[in-house]
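Trainee: Sharing a model that was predicted from the sequence below.
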Amino acid sequence: MALAPSMQVPLIEPHPVELDTELEKSLKTLETFLGLIGFGKHTVFGTAMSWLVFIILAVALPVLSIQIVYCSNCEKYEIKSFELEIMVSQTIDAAISLLCISHIIRKYGVRKMLFVYHCHGHLTQFRNLCLQKIRVFYCLLTSWVVICLILKVAREITRMVHLHHDSWWWSALMLLACIISYTYVTLVFLAGCAVFHLVGNLQVIHFENYAKLLERDLDVSVYIEEHMRLTSYLSKISHRFRVFLLLEFLVVTVSQFMALLQTTGNRGIINFINGGDFAVLSIVQLVGIVLCLNAAAKISHRAQGLGSIASRWHALISCTSNDGSFSAVSDSGGNSDVPFPVRPLSARYSESDLESSEYSQLHMNLQFTSSMSSYQKRQAFVTYVQSNTGGFTIFGWMVDRMLINTIFFIELSLVFFVLGKTITITTR
């Protein structure tokens, strides 16, 4: 008795143990790194210590620095209302990132959050790409934190030179406290955005591997099952990260509007010294939003592109195959009603991902009979993929290119307004 094509070719290929160990070490290193920042503490004591550090570095230290360094007659170099608003904005951004990402890591773990627990054994290339994307995560986070830190240090040194009244040691201590606080807050905020960006990049690998899966001679039910698995991944990602993205979008937009109102409503002179932190904050927030939008765009674009890939695959096979048109395929005994093995196809949603009514569990028992031609199977598969494109959603709103372009240009316009008000060049 001949086996079905889906049973002849295993989806999981043999792989060397060393590469799995390397991927496991990389994931453990990532989990340790996020834990050092304060994400995903699994104990009550660890969570309490994480938030205690956050309160000290993100709230107490900058407030103390503002109160000590403040000069009542130095509005040319420092405006207290500006400093307080900037501190509140960046603290809220970091708090949302710490709260949401920590909740996801505690609930699912790093491996399940990144969706590498099913697929790391599929292909050697997949594991290599996973390691590459994790390295990109570190490079991306480090580069942007360093760039923003350089801008912050330049602004703070300039301000300290003009506001220096006491000893240089005291001024240097206040500068160091300000830099430590800013580095921590920026790192927490951008790390949360970079984590979502990493999740999006890993999903792109899943979609690329799915396109390669079509090159293999498997039963159509296997392709449908794999597509349903990808769709379930998208649903879980949308459900887990939607609150994080929505809150960050709202806070960044409100922060930019407040910065615009503060700078336009102030009648004094605004320059890089007293208003430069608005420019630095705007750049950091824009970078975080772009990272999130880029990941969401990649996920939605690749998911919606599977329909065209399936159509091209169907057309190529139909033009080159000799399987006949719609005739039944009989077995050796002439019985054309012998069915293929039944494959249970179900979307594997966990209970924790079904808290929202927008996701409902799907149970299907799909049985292909030999009286159905290969052409009809492929046509049904293409119709299914085109009707279930999927993508990243926020409470039902599809984050596609149109929405992403709208959000990006609104945020970019606000940032340019703020930069235009704070970065000025005087000729006299």
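Mentor: Received, thanks.
Trainee: From now on I want contacts and neighbour counts done on CA atoms only, so please keep to that.
Mentor: Fine.
Trainee: My guess is L129 contacts H206. True?
Mentor: No - the pair L129 / H206 is not scored as a contact, 10.3 Å apart, by C-alpha atoms under 8 Å.
Trainee: Those two - which one has more neighbours?
Mentor: H206 (20 against 14; other C-alpha atoms under 10 Å).
Trainee: Check the secondary structure at the more buried one for me.
Mentor: helix (DSSP: H, G, I helix; E, B strand; the rest coil).
Trainee: now swap in N365 and tell me
Mentor: Under three-state DSSP, N365 comes out as strand.
Trainee: another one to put next to it:
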Amino acid sequence: MVSSLSIRVPSSAPADYPISYNKLVQLPESVLALIAFFTLFRFFKRYGLRQLLFLDDLQEDSLLIRRGYSRELDKAFRYLAWILFPSFIVEVAHKIIFFSTVKISLPCNVCPGNIPVNPIMFVLVLASWVYRTGVFLLVCVLFRLTCELQILRFEGLHKLFDGCESGAGVIFKEHVRIKKQLSFTSHRYRFFIISCLVTITVSQFGSLWLVLGFNNEKNFFNSGDLVVRGLPF
């Protein structure tokens, strides 16, 4: 927020100045991070991590399902890193161009003139991007984990149908348990999914309008923020 408000555009700046789409990107990213933060806050306050990921209920599952879920847990944060790292490289490249071109103007009583403002703001903006994107993707990873568990349980239920030794009562009990946990998952993530859907849809239409509504040349220099936002989202 400080970065967006303190950037000054020279009067002689060309139409492709890199600030063109910066504020358009910063607002949706911050809104998504805010939604994700309050979602995580509510989750951990009400449920805790074990209940959120249905870890306590795994004792009722077969060894095959427990092993499969353990593998998914191990891979979850690798998925998060695989999404974040390439996007971070592109973000660093764009912000190097951005802060080597723009001028940051802060009040003298806040920041004396002998302090290198641009490098400091560069580091803070990158840290802010990692935090906001990471918080948003963390909720997505948690949602994916709960869905993977239910997929494993559906596969186990399918094997119960195939096995002649399984009674109707066992199959019905397992079906009811899966249905109940799917309902819990749907209700827990409903606010996050709908809010993010609305935010991303509105911001994408806004981006599309700006990109197609003006005839100036679009390149990584002046619209790289849109590229970086599109990579993780």
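Mentor: Yep, it's here. The structure displayed is predicted, hence computed values, not measured ones.
Trainee: What residue in structure 1 is paired with L34 of structure 2?
Mentor: Matched across to structure 1, L34 of structure 2 falls on A95, judged by TM-score structural alignment.
Trainee: quick one: which helix or strand includes that match?
Mentor: Per DSSP states H and E: A95 of structure 1 is located in helix 80-114.
Trainee: gap between the match of L34 of structure 2 and M258 of structure 1?
Mentor: 19 Å (C-alpha to C-alpha, to the nearest Å).
Trainee: Now for the counterpart of L173 of structure 1 in structure 2, how many residues are close by?
Mentor: In structure 2, the residue paired with L173 of structure 1 according to TM-score structural alignment is I120. For I120 of structure 2, the neighbour count with other C-alpha under 10 Å is 10.
Trainee: would I120 of structure 2 count as being in a helix?
Mentor: Yes - I120 of structure 2 forms part of a helix when assessed by three-state DSSP.
Trainee: Residue in structure 2 paired with C130 of structure 1?
Mentor: Under the alignment (TM-score structural alignment), C130 of structure 1 pairs with Y69 in structure 2.
Trainee: What of M258 of structure 1?
Mentor: By TM-score structural alignment, M258 of structure 1 lines up with G206.
Trainee: wait, is H94 of structure 2 part of a helix?
Mentor: Yes - H94 of structure 2 forms part of a helix when assessed by three-state DSSP.
Trainee: isn't it right up against S223?
Mentor: No - here H94 of structure 2 does not reach S223: they are 9.2 Å apart, not a contact under C-alpha under 8 Å.
Trainee: shared neighbours of the two, anything?
Mentor: Counting by C-alpha atoms under 8 Å, 6 or more residues apart in numbering, H94 of structure 2 and S223 have no common neighbour.
Trainee: and the alignment partner in structure 2 of L64 of structure 1, how many neighbours?
Mentor: In structure 2, the residue paired with L64 of structure 1 is V2, using TM-score structural alignment. Applying other C-alpha under 10 Å, we find 11 residues neighbouring V2 of structure 2.
Trainee: Equivalent analysis for the one 5 residues further on, please.
Mentor: I7 of structure 2 is flanked by 16 other residues according to other C-alpha under 10 Å.
Trainee: Does it touch I104 like I think?
Mentor: Yes - taking contacts as C-alpha under 8 Å, I7 of structure 2 lies within contact range of I104: 4.7 Å.
Trainee: Now the common contact residues for the two.
Mentor: Joint contacts of I7 of structure 2 and I104 (C-alpha under 8 Å, 6+ apart) do not exist.
Trainee: mind listing the strands for structure 1?
Mentor: Taking DSSP state E, the strands of structure 1 run over residues 343-346, 363-366, 393-394, 397-398.
Trainee: The last one maps to which residues in structure 2?
Mentor: The counterpart of strand 397-398 of structure 1 in structure 2, counting by TM-score structural alignment, does not exist; no residue aligns.
Trainee: Equivalent analysis for stretch 37-47 of structure 1, please.
Mentor: Under TM-score structural alignment, there's no match for stretch 37-47 of structure 1.
Trainee: follow-up on the earlier one: what's the neighbour count on the match of C130 of structure 1?
Mentor: Using other C-alpha under 10 Å, Y69 of structure 2 has 22 neighbouring residues.
Trainee: Excluding residues flanking it in the chain, which one is nearest it?
Mentor: Nearest residue to Y69 of structure 2, sequence neighbours excluded (C-alpha to C-alpha, 6 or more residues apart in numbering): L149, at 6.0 Å.
Trainee: Aligned against structure 1, show me the partner of that neighbour.
Mentor: In structure 1, L149 of structure 2 lands on L202 (TM-score structural alignment).
Trainee: How about Y47 of structure 2?
Mentor: Y47 of structure 2 maps onto Y108 of structure 1 when the alignment is built from TM-score structural alignment.
Trainee: how many other residues sit next to its match?
Mentor: When neighbours are defined as other C-alpha under 10 Å, Y108 of structure 1 has 14 of them.
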